[in-house]
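In: my questions are about this predicted structure, shown below with the sequence.
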Amino acid sequence: MLGLATQISAQQIPADTTQMDSIRLDEVLVAAVRATRESPVTFSNLNSERIETRNLGQDIPILMNYLPSVVTTSDAGAGVGYTGIRVRGSDATRVNVTINGIPYNDSESHGTFWVNMPDFASSTENLQLQRGVGTSTNGAGAFGASLNVLTEAVSEDAYASLAGSAGSFNTHKATLKFSSGLLKEHFEVSGRLSRIRSDGYIDRASSDLDSYFLQGAYLDENTLVKALLFGGHEITYQSWYGFDPATLGAIGVDNDLESNRTFNIAGIQFDDSGNFEGFYENQVDNYKQDHFQLHWNERWTRAFQTNIALHYTRGRGFFEEYVDEWYYTNILFAPDASYAFLGLDNPVIDGEEQTTTDYIRRRWLDNDFLGTVFSAIHNSGPLELTLGGGWNTYRGDHFGELIWARYSGSLERGDRYYNDDSRKDDFNVFAKANFTAGDHWRFFADMQYRSVAYEANGADTGLVDDTFGFFNPKLGLTYQFRPGSSLYFSYAVANREPNRNDYEGGNPRPERLHDLELGWRSLGEQLTLNANLYYMRYKDQLVLTGQLNDVGAPLRANVGDSYRTGLEIDADLRISPRLRWQPNIALSINRNVDYFFRRDGELTSLGDTEIAYSPGVVAGSRLVWSPAEDLQLGVLTKYVGDQYMSNIEAEGSRLEAYSQTDLNVQYRIPASGGFPEITLTGLVNNLFDAKFSSNGYFYTYDDDFSNPGVVTTIEGAGYYPQAGIHFLAGARVRF
């Protein structure tokens, strides 16, 4: 029945046919880093059937919005372009992401930029989100969650499909997919081409996105070899500065969020007297990223199998911006418009020395990321043993290029005003053991050692040459009361290095997490129920401060002792053969312990304060009704409670609670009489037209100019408004 298929993991798939065996071989690509229902790990799965019902052009984080403890946001306001995800209050830099077991997080920022791989959901077989530390994986350690994505499995049957969608804000998507099916019973070639365009809800927050996915595979009874080439090119008009009422008021723009919520300040231009002149038309982020993966999985015996993968990622691009002399000097009070900032001598124009100028710059990132990951799994009797690890290296060139200036002086087009490089080497090995004792007990142990070396020499970071060695142990047990019902407990330690932006604030310390999870799972024919308690205790946690740097990236700082504790419950209730309800709720307390803050020149203890961007209540619901065999109607609701955008509980930093409801419709016309299969999909986002901001920022600075001798702390906040009611509709034809 359409849409009512359960969310399944590899371990729940029977292996009684050749086809099932081939699927299991695909699943082995991620088996070393995934959890099963017997694991003492808290997780949720999302399969391609669930993804397909809403896959009309929005990013993977938006498609994950209704999973437990998940909060998502979109800079452009409608889910296309730059999007973000938080899990248990931890932002995307703390969510470890792998694709087929290969690290995807950016090595320096630790962020995940799904905009670089548009429409990747169309090439996803399934994904698993592990909350908390989870199992050992590759790449940066998980401090809030880990997300591992499995790309499409080998298809035995040849097919071609063409999908298109269109909707609000001039959003449209076109996707072409194909598979040769198994040729000579062993070989398959498949691929995808996608194009997504959107004007965005926010003014000029346009997205121009292209992507591709190409796979070649060799498959026999015990061998799977896959070569994958995928990537994308994104051009998005910048919208990462949000809506800042204080700044808009200073330049004479309507700063009422309710009446002017789509205003985008990026690219703004003024004359020498501060009169508004318009916006720079090419204030864009322009980036290309290509990925290559080669996987070899071999099942040597029924009890022993290995997997080894090589990977290489090539990224290059820039964001272009107009630096307005008046705006930077009089509003931002930033030095960027000065010749001294650019490392140039002040030119003399008509006998007058110029110290500042309007100009256009491009800030480039040119990087390479390559390495290998490997694993071996031995399953004999009561003991399952997994050995694995990986080695990855990153090289990044950062440079700024000048392409125009009003008063050029000695400036030549293409001159670089900064030029620095960075290097990161990451090595890890891990061993996991699962031991089943009798009919009820299952013991779990997981030990990982990770070594990280990072070098950088940027003006923002200073000279960095740090080496870290981390030991990350995990222990757990599962007790099965009866088939389908079990209780689990786990204790895990995770350590994590600072990212590039952390070094802007000085000399950050690595952070450590102790994670305790106690959970209960019950799997029945009519009701599946998962409940878990967690306690995450941090030392030197790098929490978001609420502030952004000059390129719109969130800044973090060490806070000493802090903790997150909560209760998560999710259920899957089959009310009738055609009606299904999947609710979830997460209740949490997130606190900094004895937090200090410098206000009005005095260092003050604020006691225990709420951790920024950590709502105490996050709830979701998915109600699905299939009135006919091939028709599905879904109502999806999300509620996110109040949260602070700072760690000082300032009232001006409060982000109000909000709720959103989406209506999802899908109708499939089966293939018959030589006609192809046709699937029609509709999505009404924010059905009740709620006006809310799902993200924002908060800043403070000391003002010692207004009243000499007196330091006054000034506060301000910005917001990322999300679109009201809007829609997407699409059709897919499969031959």
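Out: Yep, it's here.
In: can we go C-alpha only for contacts and neighbour counts from here?
Out: OK.
In: could you find the closest non-adjacent residue to L513?
Out: Using C-alpha to C-alpha, 6 or more residues apart in numbering and skipping residues adjacent in sequence, the residue nearest L513 is Y538, 4.5 Å away.
In: next, the buried residues of the helix or strand that contains T72.
Out: Secondary structure from DSSP states H and E places T72 in strand 70-74. Taking 16 or more other C-alpha atoms under 10 Å as the neighbour-count basis, strand 70-74 is seen to contain the buried residues 70-74.
In: which residues touch that strand?
Out: 61-62, 64-65, 79-88, 618, 640, 694-695, 720, 722 (C-alpha atoms under 8 Å, 6 or more residues apart in numbering).
In: gap between the helix or strand following it and the chain center?
Out: Sequence order places strand 83-87 as the next helix or strand after strand 70-74, per DSSP H and E. From the chain centre to the centre of strand 83-87 is a distance of 5 Å (C-alpha atoms, centre = their mean, to the nearest Å).
In: quick one: the helix or strand following strand 83-87 to chain centroid distance?
Out: Once strand 83-87 ends, the next helix or strand along the chain (criterion: DSSP H and E) is strand 95-99. Centroid displacement of strand 95-99 relative to its chain, using C-alpha atoms, centre = their mean, is 8 Å.
In: second structure follows, compare the two:
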Amino acid sequence: MKNLFLFLTLLVLSVSAKAQQNQQIQDSTKTEKLDEILLSATRAKDKTPVAFTNITKEALESTNLGQDLPILLDQLPSVVTTSDAGAGVGYTGIRVRGSDATRVNVTINGIPYNDAESQGTFWVNMPDFVSSVEDIQLQRGVGTSTNGSAAFGASLNIKTLSPSTEGYATTTNAVGSFGTRKHNISIGSGIINNFYAEGRLSNIQSDGYIDRARADLNSYYVETGFLNEKTSVKAIVFGGKEETYQSWYGTPEAVVNNDRDGIQAFIDRNYPSEAESQNLLNSGRTYNFYTYDNEVDNYQQTHYQLHASHQFNKRFSANISGNYTRGKGYFEQYKDGEELGDYFPNSPNASDEGDVIRRRWLDNDFFALVYSLNYKKENLSLYLGGGFNSYKGDHFGEVIWDSFSSEVPIRNNYYFSYGDKKDYNTYLKAEYNISSNLFALLDLQYRKVDYESVGTSSDLVDIDVKESYNFFNPKFGLTYNVDNFNSIYGSFAVANREPNRDDLTKNPIRPKSESLHDFEFGYKLKTSNFYATANLYYMNYKDQLVLTGDLDDVGDPIRQNVDKSYRAGIELQTGYKVSEQLRIDANATFSQNKIKDFDYVVYDTQYDPNTYDTVSYQPVVTSFEDTDISFSPNVIFGSTLTFSPIKNGNIALLSKYVGKQYLDNTSSDSKSIDAYFVNNLNVSYKFQPKWIKEIAINLLVNNLFNSEYVSNGYTYSYYYRPEASLDAPVTENFYYPQATTNFLVGATLKF
């Protein structure tokens, strides 16, 4: 990598500081035209009858100081974000309309990014990726998703940097609270005889707000390509290596609330060690369950992309893209008081007890091919496209140290399973200007998914999954331009999606695939100084897989099918340029997110007080009707007040309100996250001294008013019977506290 970086640096230095102005304009025009071909089938345009928001690299620059991509998108409509470590670095998450990351379709240059098995997105594997992004489009609802898993809440469409017409070098360095620091350097050659090359290296480190929740994140991005008036070919390699100390366990409710009696009651019924009891009693809201020095997640992921676009004539164009992603890593755990039989059940000394250090590995390969053929004539645009994805993943565990009295085969796999998933899709999309004021969209997609998993789970349970799914996903919509400033639109879309790996391998009842009918209706007003939008949506689900609020033993959420459920609401956006110095932007979502009926199960496990053997294990079922879907607040509000007192100087107040969220689907106030209101301050200033192209100074003060809030959590219930008369189940709530007032400050130098 160092040699490649040196080569790119020399290439930049070989380019003159300024190209001819007319050549820059020509290069910029053809770049934009060919990029449009690449993403034409997946991007929403002004006339597209869906709800979407675009955010440019310029809009992200002042806050891109080391926090992960979800945190930088927190101000978008219907968005709620969270951070396990509390400070936005490491494992972070995003929900849109109450739907978590497994239900948000993510593509990078049209290539699916969601993990094929879990369907989640792990931005910790691509730290500082925003520094290589040209723009991001968030489509809410089903949207125009065509590649990868179906969107059940939103689509996040990411486009990497367009090639610069000039050579450049840029470096950003930032420091902040909790030992957070970011350092990167980016260089580019500019376009030289139709060729160009660009690259970036980044390092981000943080100690985290939560105890020991440190992160050491490295990433890179390299792109080289060729383009002329009709053809673009570019090769991109990007990836990252992360090591994060685990903070997945969360913090018990009593610890978050500093409830000493509650903490003691938690200790009394969970029997922790003396050291862990002291950890619970003395840590406060930054508590971390994990104390072993190397309780880390260690993973590396590399993406190889190749894109080719060609304009055959004024009517026909095409693009084809290939991708290979290589990922491998593990998380390490110290476990005390284990039985040898939990790892090697056939051992003659299976009841032997001891301590263990184990690693659980994931080793995977992902291949993707996507294409589209595009035809445009006057008022008609046609797109015929599709893709094929293939995923192979090995899951295995090894013991790297133990204190068993019996000999243990160190580093031999104590479990192994593999997953094999193939995903095919093809679509035909038509856009037609029926008149100067009326625009129509029709999108028909067929998708086939085959998934197989064989082996043994981490719980030493045999896995035997072989499922096939066939989905038809039509979309239809109309947009009517009332005049030059006002328009209305409406759309209907169907989405279907398969269960993920955990749904298929860990649920005692084999889950069903899900189906969504999404109805959207909106209004847009846009003038030179003012815009306003209103979007009504009704998302009707069949067999939706909803979060129960509980986690499995590796911190992944557990889900269950519910027969009938829906999400309905209105999304409002507005922005007003009051003057050259003052601008106001705001958005709000008001919604209802309901499950019509479902059965809530708590298992009543009774033990023999002398032997601790299980005496009985019975499900206790409670039926609920018309309850709120977990993690789906009814109110979300965001606003940005921007004041520009001097040229190139901005002061922005970013405010976010998130209403009450329930940890499970029972609508119980005792299992909920309180509403919170958080304000951040962003100050930026750019200037151009003679010796450098630009210097930008950026300051971000998060949680300006020191609010103590939590943004995520989980819950589970069980029967605890120290006395025969105790019949009510006990509920344990765990939360993820977010950092109190903290700051990041950085400087970007552009050469």
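Out: Arrived safely. Note that the structure is a prediction, hence the values are computed from the model and not measured.
In: where does the strand holding T72 of the first structure end up in the second structure?
Out: Correspondence between strand 70-74 of the first structure and the second structure is established over residues 79-83, with TM-score structural alignment as the criterion.
In: same question, stretch 366-383 of the first structure
Out: Residue span in the second structure matched to stretch 366-383 of the first structure, by TM-score structural alignment: 363-380.
In: give me the buried positions along that stretch.
Out: Using 16+ other C-alpha under 10 Å as the burial criterion, the residues of stretch 363-380 of the second structure that qualify are 363-376.
In: and the furthest pair within those?
Out: D363 and K376 (43.2 Å; C-alpha to C-alpha).
In: check the secondary structure at the residue lying closest to T306 of the first structure once chain neighbours are set aside for me.
Out: With C-alpha to C-alpha, 6+ apart as the criterion, T306 of the first structure has its nearest non-adjacent residue at 4.3 Å, and that residue is A376. Using DSSP: H, G, I helix; E, B strand; the rest coil, the structure places A376 of the first structure in strand.
In: wait, A376 of the first structure sits on G388?
Out: Yes - taking contacts as C-alpha atoms under 8 Å, A376 of the first structure lies within contact range of G388: 6.3 Å.
In: common neighbours of these two, please.
Out: For the pair A376 of the first structure and G388, residues contacting each of them under the criterion C-alpha under 8 Å, 6+ apart are A32.
In: ok, now which ones touch T112 of the first structure?
Out: The neighbours of T112 of the first structure, taking C-alpha under 8 Å, 6+ apart as the test, are 92-93, 97, 104-106.
In: and these as a markdown table, adding distance to L523 of the first structure and neighbour count?
Out: Listed next are the contacts of T112 of the first structure as a markdown table, based on distance: C-alpha to C-alpha, whole Å; neighbours: other C-alpha atoms under 10 Å:
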| residue | distance to L523 of the first structure | neighbour count |
| --- | --- | --- |
| A92 | 31 | 25 |
| T93 | 33 | 24 |
| V97 | 28 | 29 |
| Y104 | 32 | 25 |
| N105 | 33 | 22 |
| D106 | 37 | 17 |
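In: export the residues you listed to CSV and tack on distance to F319 of the first structure?
Out: What follows is the contacts of T112 of the first structure, written out as CSV (distance: C-alpha to C-alpha, whole Å):
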residue, distance to F319 of the first structure
A92, 21
T93, 21
V97, 24
Y104, 21
N105, 20
D106, 17
